[in-house]
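[1] How does the following fold in three dimensions:
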Amino acid sequence: MGNTAVVVGGGIGGLAAAIGLHRIGWDVTILERSPVLEDAGAGISLAANGLRALDELGVGGAVRDASRGQYTGGTRTPRGGRLTRMDGSALEKAVGTPIMGIPRSTLHRLLREHLPAGSLEVDTEVTAVEQVGPGTVRVDCGTTALEADLVVAADGIGSAVRSRVLPGHPGPVYSGSTVLRAITEHAVDVRADFELTWGRGAEFGHIAFLDGRAEWHAVLSLPAGTRFADPLTELRRRFRTWHDPVLALLDATRPEAVLHHDVNELRAPLPAYTVGRIALLGDAAHAMTPNLGQGACQALEDAVTLAAALGAESTVETALARYDAERRPRSQAVAGAARQAGRMGQRLSHPLAVTLRNTAMRLTPSRAATRMILRHHVWVPPSLN
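    This is a model prediction of the structure:
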């Protein structure tokens, strides 16, 4: 088996895949099209499955040290009424760790620090990927071409590699929701580690960080492409009657820090996560809505599973077949569950439906709610040693 790989995309999934491949002895080059590593995005929650994947990659300890455990919080109504209560201690007892909140930029930095020097190339756009022989894939980057034994497509929901190797797939579609998010400029007294508030066709949530700052996000059911001339003013108007600390979080945010993206997903499941010696990973394979907080965790699972398969199997082909067989059913099931969670959460707008949902949530025992969370968090990574 050869041992050279090109990873297309320097996001969480691509960096994790490169670390995993390096740990099993492969030479890896990561190609990132952005000229500057801006680490776009605000905050991220990492569940037990994602943290276990990071442990197997050798990054888990550093990530935990930079994260804040989510022990308190839950789900509320716009007036502050409690729908569910987070029991982070029960979750920690069940799976060994609470959910952890960390700035996305910090996670990116920690992953990059575990890469071999010189393995990440920025400002490099891949223009073509082609299998040129039974064991060789060529990657064209403008006037430069690289040849490798394996290509990992981790180039996100709009994956150019996916569109080339699976041209019949319809690609991403709009979920019906758009999200604005930011990290506050300074510490804010949010009182809860993690919280979601569901209104009619709107959601507001926050993740508290180790340094006292917080990430907030506002999800709105609006037509695709909707944008605001002054996002913070618009959000203050829409959430003016919502409970504390919604307005405090908005007031602690610089206008230029606000990010606004439509939420897209791969609603049509891919028929395969591999084509020849090309493996699709993360959002390129199974981009999902963020309603379960599992997008990054599933990408981290992909990375460890791919590296473990390549380390255990005798050929790249059998390793990729194993990767596809192990990852496609689980990740697509999680994507479907995330879509359903969105329909029962912020996407609900009819008053009767919202009332029924809220009543059901209040009546659900906390143990049952914990079991529902564990359904996605319980995952044992394959060993890379």
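[2] contacts and neighbour counts: CA atoms only from here.
    Will do.
[3] Quick one: residues in contact with the biggest strand by length in the chain.
    In the chain, taking DSSP state E as the definition, the longest strand is strand 173-183. The set of residues that contact strand 173-183 without belonging to it, under C-alpha atoms under 8 Å, 6 or more residues apart in numbering, is 41-43, 213-224, 226, 253, 257-267, 289, 347.
[4] Make sure I have this right: Gly158 is in a strand.
    No: the assignment for Gly158, made by DSSP: H, G, I helix; E, B strand; the rest coil, is coil rather than a strand.
[5] Could you also give me the structure for this next sequence, so I can compare it with the first?
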Amino acid sequence: MYAASSHPGTSSSSSMEESHGIVIVGGGICGLATALALHRKGIASLVLEKSEALRVDGGSIGVHVNGWRVLEQLGVAAELRETANLVTAFIRLRMPLISYQMPPDQIQNQRSLPNCFQVPRRVAGRKEEHPDTRQELRWLKRKDLLETMAKDIPAGAIRLGCHVTAIHPSDPGVVLTTTPAGGGGGGVIRAKVLIGCDGSNSVVAKYLGMSPSKPTPPRTYLRGFTTYRHGHPFGDRFLRLRGRRFFVGRSPMTDTRVSFFVACHVPSAATSSSSRVVDARDTRHAVLQKLRDQRCPAEVVEMVRDADPDSLNVVTRVWYRPPWQVALAAFRKGAVTVAGDAMHAMGSYIGQGGSAALEDALVLARSLARARAAAAGGRDDGDDEPFLLGAATAIREYVRERRLRVARLSLEAFVMGELLRAKSMATKLACMAILALLGTKALGHTNYDCGRL
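    From the prediction side, this is the model:
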């Protein structure tokens, strides 16, 4: 199990003060990957996570080849590959295409479609021996990914139930005001280097003066996974099914489990709460009715109906940073910076949020490690003063290296979202032209290597 500690604050903790060299706010994928990457380079850090447990909600996450390259460098790829099958084909369908070419209940048997992209691989029986890493895509349980990274992080380096409520400049670094998740008195943490991996509503991004992330128009997004006790019939093919008023994605995770998402408009879900997340089980009934009304294939309806209840997650808005903001925003202030969704929230339109966050973690840790080697003569003390004095330069290099990459991803995701919402043909054609230039259909965004740790 991962090594974590609860927040040490007590009712009288307002006078408590502690100091750390590197503090990471947020214990999600990006935060844990950053801590692990720093640990692999011999640099200590402290992760502050406001939840009282690792945030494993969201069911599953697709990791493309660019993300797997990072997981290789972190030393956890082999273990994670054992938990998920390789996706070998992408099938994109529209409901009219199905009605003309095949019975709706038999889409899993269709192999040679006009809009099908096959991924080459070498196989032995059911499992691949050596997947073509240039094309690798697997769907992981978020829980597996987080816990695999967390267990390799040193004991006490993950502090759960610690909410950062304010950040103030100091010399050196910054001062964080924290409160425990259960209430009561808070504490003060001095950090010489601060990394915000705390999502689209980032307190660190606010400190940097970044504009708030923006919400898309209300729409219901249902995610989860379904277990087939005797095995599912879908092979290793990822399906994207688009109807007139819904959009479905389905991907195999293992021989007995598939991951899915459904996007549609359910007014009761979209207006029932002002929060980002609403009750998943109640919303599923409305989504199922919408799918039935649209004559969605029975296998898709059954997949949603039989989904594992604990895996269900519903959001009514996707939060994102516009590409022009990502291209121009101030991502750093001294030795303070952001990564992951705090830097470039982009929704799930191209499935790169998690993999891009892993890239951020590797590049940032590598930059900080170089600063330590240059300023501290390669010593193993991650808190030495020469290293920390060079951290601001390292962060500037990290931001410069990442900006073009994440701006392009943000543009691609933004245009894809606009295409899915577009009603006019002119807008659709413009979006498709931009996506063609970016190589979206050929998954060009996955052919990226951020280098070695």
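[6] Buried subset of the contacts of strand 173-183 of structure 1, written for PyMOL?
    Selecting just the buried residues from the contacts of strand 173-183 of structure 1 in PyMOL takes one command, with 16 or more other C-alpha atoms under 10 Å as the test:
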select buried, resi 41+42+43+213+214+215+216+217+218+219+220+221+224+253+258+259+260+261+262+263+264+265+266+267+289+347
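[7] mind listing what the counterpart of Ala42 of structure 1 in structure 2 touches?
    Using TM-score structural alignment as the criterion, Ala42 of structure 1 maps onto Gly59 of structure 2. Contacts for Gly59 of structure 2 (C-alpha under 8 Å, 6+ apart) come out as 141-143, 223-225, 259, 311-313.
[8] Break down the stretch 1-150 of structure 1 into its helices, ranges please.
    Under the criterion DSSP state H, counting those that start in this stretch, the stretch 1-150 of structure 1 carries helices at the ranges 12-23, 48-57, 60-65, 88-95, 104-113.
[9] Save those as TSV, and put in distance to Gly142 of structure 1 and mean neighbour count too.
    Written out in TSV, the entries for those read as follows (distance: least, C-alpha to C-alpha, whole Å; neighbours: other C-alpha atoms under 10 Å):
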stretch	distance to Gly142 of structure 1	mean neighbour count
helix 12-23	21	27
helix 48-57	32	24
helix 60-65	35	15
helix 88-95	47	16
helix 104-113	25	18
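[10] Make CSV from those helices and add distance to Leu356 of structure 1 to it.
    Written out in CSV, the entries for those read as follows (distance: least, C-alpha to C-alpha, whole Å):
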stretch, distance to Leu356 of structure 1
helix 12-23, 38
helix 48-57, 31
helix 60-65, 38
helix 88-95, 26
helix 104-113, 35
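[11] residues in contact with Glu136 of structure 2?
    Contacts here follow C-alpha under 8 Å, 6+ apart; on that basis Glu136 of structure 2 touches 64-65, 68, 86-87.
[12] Map it onto structure 1.
    Checking TM-score structural alignment: Glu136 of structure 2 goes with Pro98.
[13] Kindly report the same for Lys206 of structure 2.
    The criterion is TM-score structural alignment: under it, Lys206 of structure 2 has Ser163 as its aligned partner in structure 1.
[14] Doesn't that match lie inside a helix?
    Yes: read with three-state DSSP, Ser163 of structure 1 is one of the residues of a helix.
[15] And the residue lying farthest from the centre of structure 1, how far from Gly276 of structure 1?
    Computed with C-alpha atoms, centre = their mean, the maximum C-alpha offset from the centroid of structure 1 is found at Gly133, amounting to 33.8 Å. Separation of Gly133 of structure 1 from Gly276 of structure 1 (C-alpha to C-alpha, to the nearest Å) stands at 10 Å.
[16] that older thread, farthest-apart pair in the contacts of Glu136 of structure 2, please.
    Using C-alpha to C-alpha, the contacts of Glu136 of structure 2 span at most 13.3 Å, a distance reached by Trp68 and Val87.
[17] if we can go back for a sec, the longest strand of structure 1 vs structure 2, average distance?
    With both structures laid over each other, strand 173-183 of structure 1 and its partner residues in structure 2 are 2.5 Å apart on average (mean C-alpha distance after the TM-score superposition for structure 1).
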